[in-house]
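**Student:** show me the folded form of this:
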Amino acid sequence: MGRYVMKRLLSAVPVLMIVGIIAFALSHLSGGDPARVVAGNDATTEQVEAIREQMGLNASLPNQLWTWFVNMLHGDLGYSYILNEKVTPTILSHVFPTLSVALFGELIALAIAIPLGVLAADKHGRLADKIVLAFATLTTSLPSFLAGLLLMILFVLQLKLLPASGFVYPSDDFAGYITHLILPAVSVATLQIALISRMSRSSMIDALGSDYIRTAAAKGLPRSKQLWGHAFKNSSIPILTIVGQSFGELIAGAIVVETVFNVPGIGQLVVNSILRRDYQMIQGIMIFVALVFIIVNLITDVLYAVIDPRIRERSF
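**Tutor:** As a prediction, this is how the structure comes out:
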């Protein structure tokens, strides 16, 4: 297992390098002079040149890229001259709110989508199945930011049950932490609910048509055990696949929703960095998001091997 994980981590290095090159190129092709942004519009040419020298912008682009790569491999994503802070600790200080929204949203999506998918498969072709499909279609066509605005109108303005915006750390107030997370998490969960419920339904329909399910039914096994003890267990690989692949979309949705609910996470940092033309911070965030994708895919692959012994035998 350890050797497999190490191989996957080493294979991620080229991915990070490609993402780094793209981030570096986009930052330098986007126009504008970072030194001028730092110095301000009233700065003299000499002051701007001094800042360019300090930022290392006078070096050739290959040298700048090489220096950035070497620093990145040591965990240093650069220095934000706009914020006068190192990029890595600044990003890490904004990670917890984003992960809270994404993980809470994932739990909500799984808690709703999997039972709906199993129900639709069990009632295939009947009214319950059609209702689940209609619900999945509705949530698919509902962007996370629009879902957030609609939820805000209902639960904040009309019912006055939940806070409209902000974020509370659990160490300060755990109840407040949960209540502030509900609306953003449900907003990002809408698309996940559609994807997971459809995949659960499709996988369960295939499983319920298998010989081992007919054998279990012939032996008088209760329907609930047929569904959850046999069919769902054998349908979990496709469901896990869609969860792993779409978690990145959930992170992206969380970044957008953070702006709607004023959550001080990665999304807010991205928006502010773009407005400030903080190129070093933008590059660092792109690398960080790519690393999150790699870690999620690695966890998904390891879970494959845990669930299915045949995959474990081939991989390890």
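
**Student:** hey, let's count contacts and neighbours off CA atoms from now on
**Tutor:** Noted.

**Student:** next SSE downstream of whatever helix or strand Thr241 lives in?
**Tutor:** Using DSSP states H and E, Thr241 sits within helix 232-261. Proceeding C-terminally, helix 232-261 gives way to helix 266-276 as the next helix or strand, assigned by DSSP H and E.

**Student:** run this one through as well so I can compare:
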Amino acid sequence: MATTFETAPPLLDPPRPAPRGDALRSWKWSHRLAFLTCWACGLALCAVTAAIVIYMGVRGIQYLNPELLFTRPTPGLQQHTTGGILDPILGTIVLTIIGIAIAVPLAVASAVWLVEYGKPAPLARAVESGIEVVAGTPDIVIAIFGLAIFQLPILAPLSFTASGGGVFGRSFLAAGAMMSLIALPLVFGAAREGLMSIPTHAREASWALGKTRICTIRTILLPQIRANIATGAALGMGRIVGDTAVVVVLLGATLQLEPQGNVPILGNLRGTGSTLTSYVYGASPAGEGNAPQKAYAAAFVLLLIVLTLNAAVDFLGRRKENRA
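**Tutor:** As a prediction, the model looks like this:
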């Protein structure tokens, strides 16, 4: 006896293969216009960026010289008597180090607690909301808040103090502490994203081997998000380097570094100074320094620092993708 097999009825509408290309001429005119508008916006942004880099590069290189980098600024009415930009460069480096050194531990610890614990839930939501509020707060508001805090007599050892005992609330420590609030949301966001991208089975495997939760965090999770933390730190440093409001309000924006006390390192941290951003403003035609050529040179140095940090972020991001 022959065996018969029932075949399935043919599909009424078989699936079509995906098109190999999508020709622009087959689009509607409205879609073509939207597509060309997107291209135009992207090219315009690239043109603006290129114009800024090229213009500042040409003007900066024109006036930049080794003597300008290694001499201290001095007050004067003519550019050839106003010295260099050594103190603003040192002030930028010191302020960035203080700010990021405070921001990274706080941000990473907050991200670890929210992602891995998150209890009690109301407190976790409050912490997350607080970080979002800090991220959206204008820099000048953070600066005024820091000035009110560091003018308290109990914090007098951390800032500039007058001979009569008055607390000015201005120092590298005060400015660095407020700068950390500017960088903290960026580091927090990068660390939290890294922790949330780690599969759950990685934690469960560690627990199955008898590791505690804190040991798992220290030996398994944190090493895997080093690239995320480094990316957030680089972005945070870029924000610190480019800020001016906190420098003017909490650092004094003095032309030279002015230590407070006789202790070498602590005296500098308790003293006032300036950064490249405040120097550029003061030396530009909008300020009172009357040294536009040196403002261009300092702006070019600042632009190089920002571009270097952006390149570091891009490198770390590509490195993370390659590892994944």
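
**Student:** superposing both, give me the TM-score.
**Tutor:** Overlay of the two chains. TM-score (TM-score structural alignment, normalised by the length of the first structure): 0.63; 240 aligned residues with a Cα RMSD of 3.8 Å.

**Student:** buried sites along the helix holding Thr241 of the first structure?
**Tutor:** By 16 or more other Cα atoms under 10 Å, the buried positions in helix 232-261 of the first structure come out as 232, 234-244, 246-261.

**Student:** so how far is it off the chain centroid?
**Tutor:** On the basis of Cα atoms, centre = their mean, to the nearest Å, helix 232-261 of the first structure sits 7 Å off its chain's mean C-alpha point.

**Student:** what's the answer for stretch 36-56 of the second structure, then?
**Tutor:** 22 Å.

**Student:** go on, stretch 57-71 of the second structure?
**Tutor:** For stretch 57-71 of the second structure, the distance to the chain centre is 26 Å (Cα atoms, centre = their mean).

**Student:** tell me which other helices or strands the helix holding Thr241 of the first structure touches.
**Tutor:** Here helix 232-261 of the first structure touches helix 95-122, helix 144-152, helix 174-208, helix 266-276, helix 279-307, going by 3 or more Cα pairs under 8 Å, 6 or more residues apart in numbering; DSSP states H and E.

**Student:** how about those in a markdown table, adding mean neighbour count?
**Tutor:** Formatted as a markdown table, the entries for these read as follows, by neighbours: other Cα atoms under 10 Å:
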| stretch | mean neighbour count |
| --- | --- |
| helix 95-122 | 21 |
| helix 144-152 | 20 |
| helix 174-208 | 23 |
| helix 266-276 | 18 |
| helix 279-307 | 19 |
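
**Student:** select, out of the ones you listed, the one closest to Thr88 of the first structure.
**Tutor:** helix 279-307 (7.3 Å; Cα to Cα).

**Student:** following the closest one, which helix or strand comes up?
**Tutor:** helix 309-315.

**Student:** same list (the helices and strands packed on helix 232-261 of the first structure) but as CSV, adding distance to Lys160 of the first structure.
**Tutor:** CSV is the format used below for those (distance: least, Cα to Cα, whole Å):
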stretch, distance to Lys160 of the first structure
helix 95-122, 21
helix 144-152, 9
helix 174-208, 12
helix 266-276, 25
helix 279-307, 35
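
**Student:** of those, which is nearest Gln64 of the first structure?
**Tutor:** When those are compared (using Cα to Cα), the closest one is helix 279-307, at 11.8 Å.

**Student:** and the closest one, what does it pack onto?
**Tutor:** helix 2-29, strand 79-80, helix 87-93, helix 232-261, helix 266-276, helix 309-315.

**Student:** looking at those, spot the one closest to Gln283 of the first structure.
**Tutor:** Of these, nearest to Gln283 of the first structure by Cα to Cα is helix 2-29, at 5.3 Å.

**Student:** map Asp211 of the first structure onto the second structure.
**Tutor:** Mapped onto the second structure by TM-score structural alignment, Asp211 of the first structure lines up with His201.

**Student:** against Val112 of the second structure, how distant is that match?
**Tutor:** According to Cα to Cα, to the nearest Å, His201 of the second structure stands 17 Å off from Val112 of the second structure.

**Student:** got it, and Leu221 of the second structure?
**Tutor:** Leu221 of the second structure sits 9 Å away from Val112 of the second structure, going by Cα to Cα.

**Student:** thought Ser27 of the first structure was touching Met286?
**Tutor:** No - at 10.9 Å, Ser27 of the first structure and Met286 do not qualify as touching, with contact defined as Cα atoms under 8 Å.

**Student:** one step back: overlap of the contact sets of Leu221 and Val112 of the second structure?
**Tutor:** Residues touching both Leu221 of the second structure and Val112 (Cα atoms under 8 Å, 6 or more residues apart in numbering): Leu195.

**Student:** distance between the one helix or strand the match of Asp211 of the first structure maps to and the chain's centre?
**Tutor:** Counting by DSSP H and E, the element that carries His201 of the second structure is helix 200-208. Taking Cα atoms, centre = their mean, the mean C-alpha location of helix 200-208 of the second structure is offset from the chain mean by 33 Å.

**Student:** buried ones in it, by neighbour count?
**Tutor:** Buried residues in helix 200-208 of the second structure (16+ other Cα under 10 Å): Arg203, Ser206.

**Student:** residue range for the helix or strand following that helix in the first structure?
**Tutor:** Next in sequence after helix 200-208 of the second structure, counting helices and strands by DSSP H and E, comes helix 213-216. Using TM-score structural alignment, helix 213-216 of the second structure lines up with residues 223-226 of the first structure.

**Student:** give me the contact list for the matching stretch.
**Tutor:** Ile213, Ala216, Ala217.

**Student:** how about the last one, what does it touch?
**Tutor:** The neighbourhood of Ala217 of the first structure, defined by Cα under 8 Å, 6+ apart, consists of Arg223, Gln226.

**Student:** please redo it, this time with the cut-off set to 10 Å
**Tutor:** Asp211, Arg223, Lys225, Gln226 (Cα atoms under 10 Å, 6 or more residues apart in numbering).

**Student:** from Ala23 of the first structure, how far off is Met17 of the first structure?
**Tutor:** Counting by Cα to Cα, the gap from Met17 of the first structure to Ala23 of the first structure is 10 Å.

**Student:** with Ala164 of the first structure instead?
**Tutor:** Taking Cα to Cα, one finds Ala164 of the first structure at 34 Å from Ala23 of the first structure.

**Student:** also Arg214 of the first structure?
**Tutor:** For Arg214 of the first structure relative to Ala23 of the first structure (Cα to Cα), the value is 54 Å.

**Student:** find the nearest non-adjacent residue to the residue nearest the centre of the second structure, please.
**Tutor:** Ranked by distance to the mean C-alpha position of the second structure (Cα atoms, centre = their mean), the top residue is Gly236 at 2.2 Å. Distances taken as Cα to Cα, 6 or more residues apart in numbering place Ala183 nearest to Gly236 of the second structure, at 4.1 Å, with adjacent residues excluded.
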